[in-house]
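Q: sequence unknown, structure follows:
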């Protein structure tokens, strides 16, 4: 399975999917700019753990249920969109979030759990399980190998978005600028909902 061609094509797919703007990357960037890189790490760990688990589930056959029963995928899209609406409102309402005791980034468990209703995550996992698994490969072995590669790619991708958020934070010296940034992040999240539903 681990031919040079397979590794190159898989990594190209994984990186193009992982680096593109989506709910995880936008939330990591917003969290990093509002709370700092160190406090955002649990959120990032949760993404890596949750997506790894999602990839194992799809490779072991849960993905075929989602693909073959359109109602299941529709329910997941609606739940994901509603949750993203909630998160977008939460980001938009964050007022000087660094100073607020209630405001915080996702925990490991929250970020991992979000992957179960993250439509982009499901598309990535389904694409990985259906397109790149060689014929006759043991599903669990494939899931572990693909999950390992995808985790490395996600570490790089989320790390770059978190660093971007940290860099932006230096430009957000006033509450008004921070408010504009949070409203912009919420708007981008709302736009991503449109593409998820359509």
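A: Noted; the coordinates are in hand. Everything quoted here is computed from the prediction, not taken from an experiment. Numbers count the residues shown, from 1 in each chain.
Q: drop to CA atoms for contacts and neighbour counts, all remaining ones
A: Will do.
Q: quick one, helices of the chain?
A: 4-19, 23-35, 37-59, 62-68, 70-93, 108-114, 119-131, 139-169, 175-197 (DSSP state H).
Q: pasting the second one now:
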């Protein structure tokens, strides 16, 4: 069992990382503002599932592949960029008709959940980050390194859940307020589309170094 002092330090670090603007929390913010808290909760759970998958990958050593193989890293990155551009296209073409017509609120919880998983899993930089980050808090002297990694990943997920649910609630409130305007949904969709394009560009220029 890792010392409580180390686990506490790790939890605080994870909270700070969750607060720091990044692709995942920006994704939660935009989805919550555009589609409401329900969508934010769904994508948050999807993102957390993705984080858990990255944790397992580190524990099993699979993440090393993305750090050492340019082909694997680039292939996953291309998929991620394509998916983000697909979301951007959908947001730009949504328009204000989404207010009274079929809206993103009508998308099933599972589809929104799946969107969060794809968003997280398709970013190989996260796998590389976890590979560099989690082992720093593991102690070989305590044995069972994979078990320690899984514990740390679970704590990281709990910290991330707290931060993302806070973002989800606040952004959802802002979205509810803005939707009182007839043009608000169009503006929100344009903002979301721009954010998706920005995230796609950011992912496109990342490397595994």
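A: Right, received. Where do you want to start? None of these values were measured; they are calculated from a predicted model.
Q: that older thread, so can I have TSV of the helices of structure 1 showing mean neighbour count and distance to residue 102 of structure 1?
A: Converted to TSV, the helices of structure 1 look like this (neighbours: other Cα atoms under 10 Å; distance: least, Cα to Cα, whole Å):
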stretch	mean neighbour count	distance to residue 102 of structure 1
helix 4-19	16	30
helix 23-35	26	12
helix 37-59	22	14
helix 62-68	15	36
helix 70-93	17	11
helix 108-114	19	16
helix 119-131	20	28
helix 139-169	19	19
helix 175-197	17	16
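Q: tell me which of those helices sits nearest to residue 101 of structure 1.
A: With Cα to Cα, the closest approach to residue 101 of structure 1 among these belongs to helix 23-35: 11.2 Å.
Q: hmm, residue 86 and residue 200 of structure 2 touching each other?
A: No. Using Cα atoms under 8 Å, residue 200 of structure 2 is not in contact with residue 86, being 9.9 Å away.
Q: how many neighbours does the closest residue to residue 51 of structure 1 other than its chain neighbours have?
A: Distances taken as Cα to Cα, 6 or more residues apart in numbering place residue 115 nearest to residue 51 of structure 1, at 6.1 Å, with adjacent residues excluded. Neighbour count for residue 115 of structure 1, taken as other Cα atoms under 10 Å: 24.
Q: so who does residue 115 of structure 1 touch?
A: Neighbouring residues of residue 115 of structure 1 by Cα atoms under 8 Å, 6 or more residues apart in numbering: 47, 50, 51, 54, 121, 122.
Q: which of the residues you listed lies closest to residue 65 of structure 1?
A: Of all the contacts of residue 115 of structure 1, residue 65 of structure 1 sits closest to residue 122, with 12.1 Å by Cα to Cα.
Q: the closest one maps to what in structure 2?
A: Alignment note (TM-score structural alignment): residue 122 of structure 1 maps to residue 127 of structure 2.
Q: measure its match to residue 57 of structure 2 for me?
A: Distance of residue 127 of structure 2 to residue 57 of structure 2, computed by Cα to Cα, to the nearest Å: 8 Å.
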